[in-house]
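Colleague: Predicted structure and sequence below. I'll ask about it afterward.
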Amino acid sequence: MITEKAPGKLYIAGEYAVLEQDCPAILVALDQYVKVSITPSKGDTGLIHSKQYSQDSIHWVRRGSKMVIDNRDNPFEYILSAISFTERYCLEQKVKMGVYDLHVNSDLDSADGKKYGLGSSAAVTVATVKAILHFYGVKASKDLIYKLSTISHYSVQGNGSAGDIAASVYGGWIAYQTFDKVWLKEQLASKSLSDVVGEAWPGLKIQTLLPPKGMELLIGWSQQPASTSRLVDKTNANKQVLKTEYMKFLEDSRKCVLKMIKGFEEGKIDLIKHQISVNRRLLQHFAAMNNIAIEIPRLTELIEIANKFGGAAKTSGAGNGDCGIVITDENTDVDRLRKEWLKNKILPLAFHIHQSELTY
C-alpha cells in the first residue's frame, strides 16, 4: 500500500486580492492532513472510498427554470479530476495504466463533519496527485505536483488563486502570487499536458518565509462553515461595476502584504502585527463595497478579544465563517485570550505549522 498526504492551509493575509496577478498573499500549511492510500485492485474494477465523504451533501442552484448541481463542494469531483489529469500526464510519459483502489481519510473537518475551512478540496487534490504519481513510479518535483494539482482543481472550481494548492504542496509559511489564468487556458487547449507543466507559468511566484523568533500563530474557529467558491463568484460579478474601487483595493492589499513579507524577512513581529490590522480594515471595506459578509459577528468577537489581549487578528480566507487567525508575541496573554474565546463559543484549534518534507 502507498499512502501520501497533503496538509490543510490557512490564509494569513491578501485574501480576495490574490485572485489577481501581481497581488501577493501569505499562507501557512498546518499539521492537519488529507491522506490518500492506493493499492492495486484485486479484480477488473477499482474503488474510490472516503471515510468522511460518503454521506456528503450536494449543493444546487437555480438557473432560470433549470436545477443545476454545484459540484465544487463535492470532494469526489476533485479526486476524479486529479486522477484524470495525473493519469493523462503518466500516459504521456508512456506509463502503462493499472487498476487500483483509493482510500481517502481527512483530518480537515471536525469530528461531527463540520469544515474548519482548511482547504480540504485543495489538500485532497494534492494528496491524490501524489498518490497516483507514486503508484506509477513517476518521479515528481514539488513544481510538478503543484501544477498538476492546480490544473485538476481549477477544472472543477473554475475560480480561485490556487494559493491553497501551493500551501499544501510546499508547506510551512509561504508568500504566493497567482499565475495568468488566460495563458494557462490557452496552453492547455493547444499543447500536451507534459509541455504545459514543464513551462514557467507567467506571474506565478512561490516564496518560502521564515517566521520571526517569538512569533506564534493562534487559530480560532467560529464553528460556522463558509463556502469560498460562492463568495468568490459574488465578488467576481461586481469587478467591472466597482472597477476604480476594486483597483484601489488591489493596490492597497499589495502594499500591505509586501510590507508584511518584509516583516518576515527582517524578523519584525510588530510590522507583521500592524499589517494584519491594516489587512483586516481593507477586507472590511472590500466586504462593504461588495455587500458580502466576510467578518460575521462571531469572527468580529474573535478578533476583538484577541486584540484586547495583545494579539493582532483578522479573518482567514473568504470569511463569512470558518477561522480567524491571531499573530501573537511575548506581549500576548494567550491563556486569557483562549479562555475568553471559549466563553464566547469560539474554539481555539491546537494545530501546528506543517513543515514540508522531501519529495520521494
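Modeller: Yep, it's here.

Colleague: can we go C-alpha only for contacts and neighbour counts from here?
Modeller: Fine.

Colleague: residues in contact with W341?
Modeller: Residues near W341 by C-alpha atoms under 8 Å, 6 or more residues apart in numbering: G220, L302, I305, L347, P348.

Colleague: ok, now with 7 Å
Modeller: Residues near W341 by C-alpha atoms under 7 Å, 6 or more residues apart in numbering: L302, L347.

Colleague: quick one: secondary structure of it?
Modeller: helix (DSSP: H, G, I helix; E, B strand; the rest coil).

Colleague: Now for this structure: which strand has the highest residue count?
Modeller: strand 25-40 (DSSP state E).

Colleague: other SSEs contacting the next helix or strand after that one?
Modeller: Sequence-wise, the next helix or strand downstream of strand 25-40 (DSSP states H and E) is strand 47-50. Packing contacts for strand 47-50, counted by 3 or more C-alpha pairs under 7 Å, 6 or more residues apart in numbering; DSSP states H and E, involve strand 100-106.

Colleague: Identify all contacting residues around the strand it packs on.
Modeller: Against strand 100-106 from outside (C-alpha under 7 Å, 6+ apart): 33-41, 46-52.

Colleague: repeat that for 8 Å
Modeller: 32-41, 45-52, 124.

Colleague: So R230 versus I305, what's the distance?
Modeller: Using C-alpha to C-alpha, to the nearest Å, R230 is found at 29 Å from I305.

Colleague: meant to ask about C23, not that
Modeller: 30 Å.

Colleague: Comparing those two, which residue is more hemmed in?
Modeller: C23 (23 against 20; other C-alpha atoms under 10 Å).

Colleague: ok, now how distant is the residue nearest to T178 when sequence neighbours are not counted from K139?
Modeller: With C-alpha to C-alpha, 6 or more residues apart in numbering as the criterion, T178 has its nearest non-adjacent residue at 5.0 Å, and that residue is L204. Distance, L204 to K139, by C-alpha to C-alpha: 23 Å.

Colleague: The two: which is more packed in?
Modeller: Ranked by neighbour count (other C-alpha under 10 Å), L204 and K139 place L204 first, with 14 against 11.

Colleague: Pretty sure that one sits against Q177.
Modeller: Yes: counting by C-alpha atoms under 8 Å, L204 sits close enough to Q177 to count as a contact (5.5 Å).

Colleague: put this beside the first:
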Amino acid sequence: MNQIDSSIRASAPGTLMLLGEHAVLHGARALVLAVDKRIRVELTALDQPQLEIESALGQYSAPIDQRPWDATFSFILTAFEHCYSAFAETGKACSAGLRLRVESDFSHLVGLGSSAAVTVATLAVLNRWFGQSPDNDQLFEQARTVMLQVQGRGSGADLAAAIEGGMVAYHQSGKRQKLATLPPVGLYYCGYKLKTPLVLERVAGAAEQLPHLYHQLYQLMAECAEQACVAAGESDWSLLGRLMNYYQGLMDALGVNDAKLSQMIYQLREDPEVQGAKISGSGLGDCVISLGQPRSVALPDRIPVEVAPEGVCFD
C-alpha cells in the first residue's frame, strides 16, 4: 500500500453508443465511442481510517471498515468494496484511510456514460493504492462486476470504450476490437432522459406480448450492427451512415423513439454534411448522434464532443 502522503490520479473518458443499442444485450456486436469529456478521480491518503468521497453530487464520510450505503455514490462504493475485499483476503490490514475526489467535464444528467467513466477511473486508482496492476482485460471484468452489482444488467459496452478509448466494436462476452477513428460526430441533447434500466423494462414488457416479432427484430438489429462494425473497420463512412439510419428505424420499431427525437433526427439528415443520424443510447430521451457535423442545420443543446483515442490513464 502507498504511503500516507501519497496521491494517485486517474481519468476515464465519457462514452457514446454509435450503434448496437439493445441488440448488444442479445448477442450482437455494438459500436461504442470514447469522447473527449473525462471524469477524473484523485485518491489522497488520510492519516485516519476513514473513507471520504467528494464530488459535485455531494460528500460522504465513514469509517473505512464500516461503510453505510449511499445510493448517490453506488458505483464508487461498490468499486471500493470490490478492491477492499480482495485486499482483505490477502490477510493484510488496512489501517490508513483515503479520500476520493471526483471531477467531471460533463453533467451526470447527460448520457455520456458517467457511471462507466467514474467506475473505471475509481478502480484504476484503488487498484494502484492496494498494490494491484490489472491489465485491461482484468480491469474490464472488475468494472463489469461492479456495474452488474449496482444495476443488475447492462452490456458493458461503455466500460469497454472507457478503458480502451477510440471506437470499439464490442460483444458482451467481453471481446473488444479497437477500430479506426471516425469522422467528426455531432451530439445533441433532447432535454430529458429516462434511465436505461427503466427503458429496458419497458422493452422487455413489450417483447413478452409479441415474442416472435421481437425475436425477428433483434435479429435484424444484430445483422445491421454486424455490417456497421465491418463498415467502420473498413472506414466506409457512407455505408456506416446508411446503416445508422436503418438502425434508427429498428429502434423506432422497438418502441424507444418519440416525436422529439424523430424531429431532431430528420432535421439533421437534411444537412448534406450528415451521413447518418440516430438515437445514441437506450432511447426515450437523452441524445441524438450524427455522423458528420451539420453546417446548415442548427439544433439547440449541442454537446461539443470529439472521439478521444485514449482510454483510462493515470494523470
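Modeller: On my side now, so go ahead. Bear in mind the structure is a predicted one, so any value in this text is a computation, not a measurement.

Colleague: sorry, back to before: show me how to select, in PyMOL, the buried members of the contacts of strand 100-106 of structure 1.
Modeller: Of the contacts of strand 100-106 of structure 1, the buried ones can be selected in PyMOL as follows, counting by 16 or more other C-alpha atoms under 10 Å:
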select buried, resi 32+33+34+35+36+37+38+39+49+50+52+124
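
Colleague: And stretch 167-176 of structure 2, how far out from the chain middle?
Modeller: Centroid displacement of stretch 167-176 of structure 2 relative to its chain, using C-alpha atoms, centre = their mean, to the nearest Å, is 13 Å.

Colleague: hmm, I was thinking of stretch 235-255 of structure 2
Modeller: 20 Å.

Colleague: can you list contacts of that stretch?
Modeller: 18-19, 180, 182-183, 203, 214, 217, 220-221, 224-225, 227-228, 231-232, 257-258, 275-279, 291.

Colleague: which of those are buried?
Modeller: 18-19, 182, 203, 214, 217, 220-221, 224-225, 227-228, 231-232, 257, 275-279, 291.

Colleague: related to what we said a few turns ago, could you say what helices and strands the longest strand of structure 1 packs with?
Modeller: Packing partners of strand 25-40 of structure 1 (3 or more C-alpha pairs under 8 Å, 6 or more residues apart in numbering; DSSP states H and E): strand 2-13, strand 100-106, helix 120-135, helix 163-170, strand 173-177, helix 243-266.

Colleague: between those, which gets nearest to F309 of structure 1?
Modeller: strand 2-13 (19.1 Å; C-alpha to C-alpha).

Colleague: Provide the aligned range in structure 2 for the closest one.
Modeller: Following TM-score structural alignment, the partner segment of strand 2-13 of structure 1 in structure 2 covers residues 8-19.

Colleague: Check stretch 78-89 of structure 1 too.
Modeller: By TM-score structural alignment, stretch 78-89 of structure 1 lines up with residues 75-86 in structure 2.

Colleague: Pull the contacting residues for R153 of structure 2.
Modeller: So R153 of structure 2 contacts M147, P197 (C-alpha under 8 Å, 6+ apart).

Colleague: what's the counterpart of it in structure 1?
Modeller: Checking TM-score structural alignment: R153 of structure 2 goes with N159.

Colleague: Quick one: end-to-end distance for stretch 290-301 of structure 1.
Modeller: Using C-alpha to C-alpha, the two ends of stretch 290-301 of structure 1 sit 22 Å apart.

Colleague: Now do the same for I353 of structure 1: its match in structure 2.
Modeller: By TM-score structural alignment, I353 of structure 1 lines up with V307.

Colleague: Equivalent analysis for K273 of structure 1, please.
Modeller: Match for K273 of structure 1 (TM-score structural alignment): G241.

Colleague: That match and Y247 of structure 2, how far apart?
Modeller: 10 Å.

Colleague: And these two? Which one has more around it.
Modeller: More neighbours surround Y247 than the other of G241 of structure 2 and Y247, with 25 against 22 (other C-alpha under 10 Å).

Colleague: In terms of helices and strands, where is the more buried one?
Modeller: helix 237-254.

Colleague: mean deviation of that helix from structure 1?
Modeller: Helix 237-254 of structure 2, aligned to structure 1 and superposed, deviates on average by 0.6 Å (mean C-alpha distance after the TM-score superposition for structure 1).

Colleague: about what we covered before: ok, average deviation of the match of strand 2-13 of structure 1 from structure 1?
Modeller: Looks like 0.9 Å for stretch 8-19 of structure 2 (mean C-alpha distance after the TM-score superposition for structure 1).

Colleague: Distance of the closest residue to L16 of structure 2 other than its chain neighbours relative to V185 of structure 2?
Modeller: For L16 of structure 2, ignoring the flanking residues on the chain, the nearest one in space by C-alpha to C-alpha, 6+ apart is L33 at 5.1 Å. Distance, L33 of structure 2 to V185 of structure 2, by C-alpha to C-alpha: 10 Å.

Colleague: Please enumerate the shared neighbours of these two.
Modeller: V307.

Colleague: what about the two, which has more around it?
Modeller: More crowded of L33 of structure 2 and V185, by other C-alpha under 10 Å: L33, with 32 against 20.

Colleague: how about the more buried one, what's its match in structure 1?
Modeller: So, by TM-score structural alignment, L33 of structure 2 is matched to V28.

Colleague: any idea how far its match lies from T315 of structure 1?
Modeller: Taking C-alpha to C-alpha, one finds V28 of structure 1 at 14 Å from T315 of structure 1.

Colleague: What of K130 of structure 1?
Modeller: In terms of C-alpha to C-alpha, K130 of structure 1 sits 30 Å off from T315 of structure 1.
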